[in-house]
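S.K.: Sequence plus predicted model, see below.
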Amino acid sequence: MSLAHDLEALAVDIAQDAGELARTRRLEGVAIAATKSALADIVTLADREVEALIRARLAEARPEDGFLGEESGAERGSSEVTWVVDPIDGTVNYAYGSPQYAVSIAAVVGEPVAGRWEAISAAVYAPVSSELFRAARGGGAWLGEQRLTVNAEVSAAGGLLATGFGYDPATHAGDLARVARVMPMARDIRRGGAASLDFAYVASGRLDGYFERGLAPWDHAAGALLVTEAGGSFAFFPPPEGSDRPLTVASSPSIFERLVDAALDD
C-alpha cells in the first residue's frame, strides 16, 4: 500500500473518532470558549477538545510529522508530511444545532503553506449524517464505498453553486458583489456554512461549483483533494496586496473557467 493510502486510512480512522466526540459534546450542550477574527467567529470548547484528540492520535501514530490546526496552530515536523486539520468545520452551525458541520483532516507534503503544498490524503466526516468522504492522491475520491465523480455537464438552467461570507462586516459588500457577478451562470446559490462539505458536495455531484474568498488553509486542504480526485477542477488564488483573503474555486471542469472569471475581483 502506498504512503497516500496509508495516510488516508489513518485520517479516516481519526476523523470518525473525532466526529463522534464532537457529536457527543453537541448533545451535551455547547459552551462558547472565545471569539476569533470577529464577534460572529466563535470557538467552542468542543473545537479545542476535538483538535486535541486529533493531534494526540497523529502524534502517537506519526510523531515525526508536522501539524497545522485551526485551534492550536502550526508545528513543523522532521518528515515531509504535515497534517492540516479543522476539528469542527462549521462551528457556528454546530453551536446552533445545525447538522451541517464536519471534521476535516488532510495530509500534505512540501512547504506547509496553502498554495505550495501537495495534498496526498484526505478525510471529511459529517457526524450527524455519518457520511465519510475520503481520498488518496491517484486513488480517487470516495463516499464510503462509492467512487465519486463531479458532474460532467451542467444544466442549461445553470449550475447549482455554493459560496460563503466572511465574518468581518467590512468584507460583506465585496462578497455580495461577487455573488452578483456569478448569478448569471447559476441555477441557484447555496450557503452551507462548512467549506469542507461544500467541496465534498462538488466532488459528489451535489453541487456544480463552489467559490469563496477568505478560506483558511484547513478549510480547503482536504476538500480540494476530494474535488480533484473526483475529476473536478480547483484553484487557489493568493490574496491581493493588503488583504489576507485568498480566493478558492472548485467546480466541474465544464464551468470552471467561467466561474473563476466571475469570482475573481475586478
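M.R.: Arrived safely.
S.K.: CA atoms for contacts and neighbours, from now on please.
M.R.: Fine.
S.K.: All the helices of this protein, in order from the start?
M.R.: Counting by DSSP state H, the chain has helices at residues 3-28, 45-61, 91-96, 172-182, 195-203, 217-229, 256-263.
S.K.: Please tell me how far the fourth one is from the chain's geometric centre.
M.R.: Put plainly, it is helix 172-182. Relative to its parent chain, helix 172-182 has a centroid offset of 21 Å by Cα atoms, centre = their mean, to the nearest Å.
S.K.: and it, which residues are buried?
M.R.: Buried residues in helix 172-182, counted by 16 or more other Cα atoms under 10 Å: 175, 178-179, 181-182.
S.K.: try the last one
M.R.: Within helix 256-263, the residues scored as buried using 16+ other Cα under 10 Å are 256, 259-260, 262-263.
S.K.: Closest to A33 out of the residues you listed?
M.R.: A263 (34.0 Å; Cα to Cα).
S.K.: Comparison target, given below:
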Amino acid sequence: MTLSAESARARHLETVAIEVASTAADYVRSRSGQATPARTKSSPTDVVTHTDMECEQLIRSELLARTPGSSIVGEEFEDDSGGNNVGWIVDPIDGTVNFLYDLPVVSVSIAATIEGRTVAGAVADIHRDEVFSAARDAGARCAGEPISPTGIGDLRNALVATGFAYDAELRAAQAVVLTRLLPVCRDIRCMGSAALNLCWVGCGRLDAYFERDLKLYDYAAGILIAAEAGAGVEPPSERAGNLTMVATPGLFDSLSRVLNRAR
C-alpha cells in the first residue's frame, strides 16, 4: 500500500527523531556519573545540570541540520520560531534527578509536529540503549519492532507507575492519592522519567501510569507512542485537573474512577 504524503512525512519525521534521540542518548550516556548542577528552576529540587543544557544544544543543532527552518520548543532554552510548519518538542534529559544521582532511569524525548499537531516522536532510554518511536496512524515500535500494551483488565493485578511534582503542596496531595490507590492495585512504582513510563505502558512493562503537572516536553513523544501502541490515553487538561493518564485499555476506566474519587 502506498503511504499518503502526510503519512510518509510523519514516518520521515519519526526517523529524524530516532536518529537525533540516539545521538543525544550517546552523549548523555558518555556523561553518566559526571553530572554537575548548573541551576534550579521552579524549586530547589528542580535541578538543571550542565549536561541538560549541552544536550539540548546538540539536539537543536542536529534537528535544524535535518529539517532547516523548523521551530523548536525545548525545556532549557527559549523557543525557536522557524519558517515552515514543522515543529519539535524536546526534553534533553527526562529524569534529571536520576541522572544527577547516577540512577539508571534516564531518557531523551523528541516529538515532531506539523501545524501544531504531534505526528511523530522518539524516546531513547539512555541505559538500556533502546529507542521507542511512533508515527501517527502508523503504530509504535521499539528498535523497529511493533509494541503493544498488556491485556490486564483487573486493577488488582495491575502494576501502576506515577511521579511527583516539584511543588510541595501538590506533592502532599499526590501522597493522599497513593493511599487510595495502593490498596486496590498490585503495586506502585515511581521511577522518575515520565517519557519512559509512557513508553513502558505502550510496550507492556507497566499496566498504567499517571501523573499531574507534567509539561509538554515531558509527555509529547511518550503519549503518542503509548496511544499508537494501543493504550488508552488522557492528555493533561484543566477539566481533568492537569492529569496525564495512560493505561492498558482494560484498566483505563477503573483507574480513572479511583483517581477521580481520590482527587
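M.R.: Great, that's in hand. This is a predicted model, so every value here is computed, not measured.
S.K.: mind giving me JSON lines with the helices of the first structure and columns for distance to A122 of the first structure?
M.R.: Formatted as JSON lines, these follow (distance: least, Cα to Cα, whole Å):
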{"stretch": "helix 3-28", "distance to A122 of the first structure": "6"}
{"stretch": "helix 45-61", "distance to A122 of the first structure": "14"}
{"stretch": "helix 91-96", "distance to A122 of the first structure": "20"}
{"stretch": "helix 172-182", "distance to A122 of the first structure": "28"}
{"stretch": "helix 195-203", "distance to A122 of the first structure": "10"}
{"stretch": "helix 217-229", "distance to A122 of the first structure": "5"}
{"stretch": "helix 256-263", "distance to A122 of the first structure": "22"}
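S.K.: These: which one's closest to S72 of the first structure?
M.R.: Using Cα to Cα, these put helix 45-61 closest to S72 of the first structure, at 7.6 Å.
S.K.: whereabouts in the second structure does that closest one align?
M.R.: The aligned range for helix 45-61 of the first structure in the second structure is 50-66, by TM-score structural alignment.
S.K.: list the buried ones in the matching stretch?
M.R.: Under 16+ other Cα under 10 Å, the buried positions of stretch 50-66 of the second structure are 51-53, 55-57, 59-60, 62-63.
S.K.: one step back: out of the buried residues of helix 172-182 of the first structure, which comes closest to A136 of the first structure?
M.R.: Checking the buried residues of helix 172-182 of the first structure against A136 of the first structure with Cα to Cα, the nearest one is V182 at 31.2 Å.
S.K.: how far is stretch 231-238 of the second structure from where the chain is centred?
M.R.: The answer for stretch 231-238 of the second structure is 13 Å, by Cα atoms, centre = their mean.
S.K.: ok, back up a step: E153 of the first structure is nearest to which of the helices of the first structure?
M.R.: When the helices of the first structure are compared by Cα to Cα, helix 256-263 sits nearest E153 of the first structure, at 11.3 Å.
S.K.: average gap between the closest one and the second structure?
M.R.: Compared with the second structure after fitting, helix 256-263 of the first structure has a mean deviation of 1.9 Å; criterion: mean Cα distance after the TM-score superposition for the first structure.
S.K.: Does anything pack onto that helix? Which helices or strands?
M.R.: For helix 256-263 of the first structure, the packing partners by 3 or more Cα pairs under 8 Å, 6 or more residues apart in numbering; DSSP states H and E come out as helix 172-182, strand 209-213, strand 247-251.
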